[in-house]
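1. what would the 3D arrangement of this be:
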Amino acid sequence: MFKKVLIVDDYDVVNEGVLTMLYDIGITNVKSSQYCDMALLKIKTARQEQDPFDLLITDLSFKTDFKEARLKSGDDLIQTLREDGFDIPVIVYSTEDRLQRVRTLVNKYSINAYVCKGRRSIFELRQAISVIKDNKLFLSPSVENALNPQVSLEMDDYDVNLIKYLSNGLSYNDIIIILEKQNIKPRSLSSIEKRLNKLKVDFKANNVIHLVAIAKDLGLI
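-> Next up is the predicted model:
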């Protein structure tokens, strides 16, 4: 069982709920941080003092305030820890449910669990702690398709957003205007059509409507 845990979340009410759950399962040595920079410092200091944390529970999104931050997200914190050689088990605890983001965190940064905040999140968080102590991966049901072989394609946020725009009834011209406003490339009609044709092949979709339906079924949008 884990003995020393660090919670990184900028909402006190979330920290309190997680803290209560940890106490209930017998984990009482728990620290918290509302900033990723401070969390990194605490983890480094604990290792230097030979009293390291053995579990990190972190959100991904943090609101900016008056404090200047180098690490602006949980993604930044996890990436830095891995690059610095920390193999501490990580549970991501977030409202974010984009499968692409989950897949990246699992495959690239070797997180151990991804728990989506919601009505059953504390129960799932308790499950996650039980599962990962046996070196197994835990994903909330709403994001478990992130590692589905059918989804493990070369997709990025650009592709997901294209499908999302189409699902909202936008035309190709509408999409081009949005991409221009956001200064995102490629944004020509031929580029968009080429990208969507590749996605239709990858997902074995008969047409764009079928592609959108498949993406919805897989939880991509």
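2. going forward, measure contacts between C-alpha atoms and count neighbours the same way
-> Noted.
3. what about the residue of the chain most remote from its centre, distance to Asp202?
-> When each C-alpha in the chain is compared with the mean C-alpha position (C-alpha atoms, centre = their mean), Ser190 comes out farthest, at 31.6 Å. For Ser190, the distance to Asp202 under the criterion C-alpha to C-alpha, to the nearest Å works out to 18 Å.
4. rewinding a little: need the contact list for the residue farthest from the centre of the chain.
-> Neighbouring residues of Ser190 by C-alpha atoms under 8 Å, 6 or more residues apart in numbering: there are none.
5. mind checking the SS state of it?
-> In the three-state summary, Ser190 is assigned as helix, counting by DSSP: H, G, I helix; E, B strand; the rest coil.
6. from Val208, how far out is it?
-> In this structure, Ser190 and Val208 are 15 Å apart, going by C-alpha to C-alpha.
7. likewise for Met38?
-> 46 Å.
8. and for Glu154?
-> Taking C-alpha to C-alpha as the measure, Glu154 and Val208 are separated by 18 Å.
9. these two - which one has more neighbours?
-> Taking neighbours as other C-alpha atoms under 10 Å, Glu154 and Val208 compare with Val208 leading, 16 against 9.
10. structure for this one too, so we can compare:
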Amino acid sequence: MFKKVLIADDYDVVNEGVLSMLNDIGVTNVKSEQYCDMALLKIKTANHENDPFDLLITDLSFKTDFKDARLKSGDELVHAIREEGFDIPIIVYSTEDRLQRVRTLVNKYNINAYVCKGRRSIFELRQAISVIENNKLFLSPAVENALNPQTSLEMDDYDINLIKYLSEGLSYNDITIKLEKQNIKPRSLSSIEKRLNKLKLDFKANNVIHLVAIAKDLGLI
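-> Modelled structure (predicted):
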């Protein structure tokens, strides 16, 4: 049973919901923090005082404000924690459901659970805590395909955006113009065609419509 938990989230209402759930399962030593830098500092301090946290529950998105921040997102917080050598169990609790991002957090930073915020999120969060106490990985149903071998093909945000633009009905010319406005390269017609042809081969798609359909089925867009 986890006894000391840190919640990193910049919305009080979220913290209150998670805190209530933790109290329901008997976890009463809970701290919260709205800034990633301070969350990392609390973890360091607790370890230095030989009273470490048993679990971190963190969001990924943190709004910027007047306060200077070195760590600006939950991803950066997780990265920093692992770089510092802390093996604290981590549950990511976020509205983000892109499989690429989930896969990176699991495979590169060894998070223990990924729970999507939504109507069943508190129930799933409770499930996640139970699962990781038994040294198993928990993924919300919305992102459970993140570790599917077919979604582990070489893809990045650029590829995902190309498919997303196609799903929105944009032509190759439209995509070129959109990428140019965003100052994103490569953006030539030939580069876009080559990349989409490679993706069609990787996903065994007959055409771009089929590619879009497969990406949607896998939760990539």
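11. where do the strands of structure 2 begin and end?
-> 4-8, 29-33, 55-58, 90-94, 113-116, 138-139 (DSSP state E).
12. pick the most buried one from those strands.
-> Among those, judged by mean count of other C-alpha atoms under 10 Å, the one packed with the most neighbours on average is strand 113-116 (a mean of 28).
13. would you check the span in structure 1 matched by it?
-> Residues 113-116 of structure 1 are the counterpart of strand 113-116 of structure 2, counting by TM-score structural alignment.
14. now which residue in structure 2 aligns to the residue farthest from the centre of structure 1?
-> Taking TM-score structural alignment, the alignment pairs Ser190 of structure 1 with Ser190 from structure 2.
15. where's its match relative to Gly169 of structure 2, distance?
-> Counting by C-alpha to C-alpha, the gap between Ser190 of structure 2 and Gly169 of structure 2 amounts to 19 Å.
16. and what of Lys4 of structure 2?
-> For Lys4 of structure 2, the distance to Gly169 of structure 2 - C-alpha to C-alpha - is 49 Å.
17. same question for Ile209 of structure 2.
-> 10 Å.
18. the more surrounded of those two?
-> Summary of the neighbour comparison: Ile209 of structure 2 and Gly169, criterion other C-alpha under 10 Å, with Ile209 having more neighbours (14 against 10).
19. what residues are up against the more buried one?
-> Counting by C-alpha under 8 Å, 6+ apart, Ile209 of structure 2 touches Ser167.
20. same thing but at 10 Å, please
-> Contacts were defined as C-alpha atoms under 10 Å, 6 or more residues apart in numbering; by that measure Ile209 of structure 2 touches Ile163, Leu166, Ser167, Lys200, Ala215.
21. try Leu179 of structure 2
-> For Leu179 of structure 2, the contacting residues are Tyr158, Asn161, Leu162, Asn173, Lys185, Pro186, Arg187, Ser188, by C-alpha under 10 Å, 6+ apart.
22. buried subset of these?
-> Using 16 or more other C-alpha atoms under 10 Å as the burial test, those include Leu162, Arg187, Ser188 as buried.
23. what is the nearest of those to Asp87 of structure 2?
-> Proximity to Asp87 of structure 2 was ranked across those by C-alpha to C-alpha; first place goes to Leu162, at 36.3 Å.
24. and the closest one, what does it touch?
-> With C-alpha under 10 Å, 6+ apart as the criterion, the residues that contact Leu162 of structure 2 are Leu170, Tyr172, Ile175, Thr176, Leu179, Ile192, Arg195, Leu196, Val212.
25. looking at these, spot the one nearest Glu33 of structure 2.
-> Nearest to Glu33 of structure 2 among the contacts of Leu162 of structure 2: Leu179, at 37.1 Å, using C-alpha to C-alpha.
26. ok, now how distant is the closest one from Val106 of structure 2?
-> Relative to Val106 of structure 2, Leu179 of structure 2 is positioned 30 Å away (C-alpha to C-alpha).
27. just the buried residues out of the contacts of Leu162 of structure 2, in PyMOL syntax.
-> Command for PyMOL that selects the buried part of the contacts of Leu162 of structure 2, burial taken from 16+ other C-alpha under 10 Å:
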select buried, resi 172+175+176+179+192+196+212
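28. need the contacts of Leu162 of structure 2 in JSON lines (columns: distance to Ala8 of structure 2).
-> JSON lines is the format used below for these (distance: C-alpha to C-alpha, whole Å):
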{"residue": "Leu170", "distance to Ala8 of structure 2": "38"}
{"residue": "Tyr172", "distance to Ala8 of structure 2": "41"}
{"residue": "Ile175", "distance to Ala8 of structure 2": "37"}
{"residue": "Thr176", "distance to Ala8 of structure 2": "39"}
{"residue": "Leu179", "distance to Ala8 of structure 2": "34"}
{"residue": "Ile192", "distance to Ala8 of structure 2": "39"}
{"residue": "Arg195", "distance to Ala8 of structure 2": "38"}
{"residue": "Leu196", "distance to Ala8 of structure 2": "38"}
{"residue": "Val212", "distance to Ala8 of structure 2": "35"}
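29. out of the contacts of Leu162 of structure 2, which is nearest to Thr45 of structure 2?
-> Lowest distance from Thr45 of structure 2 to the contacts of Leu162 of structure 2 (C-alpha to C-alpha) belongs to Leu179, with 44.6 Å.
30. re earlier: and of the contacts of Leu179 of structure 2, the nearest to Tyr93 of structure 2?
-> Checking those one by one against Tyr93 of structure 2 (C-alpha to C-alpha), the nearest turns out to be Asn161, at 23.6 Å.
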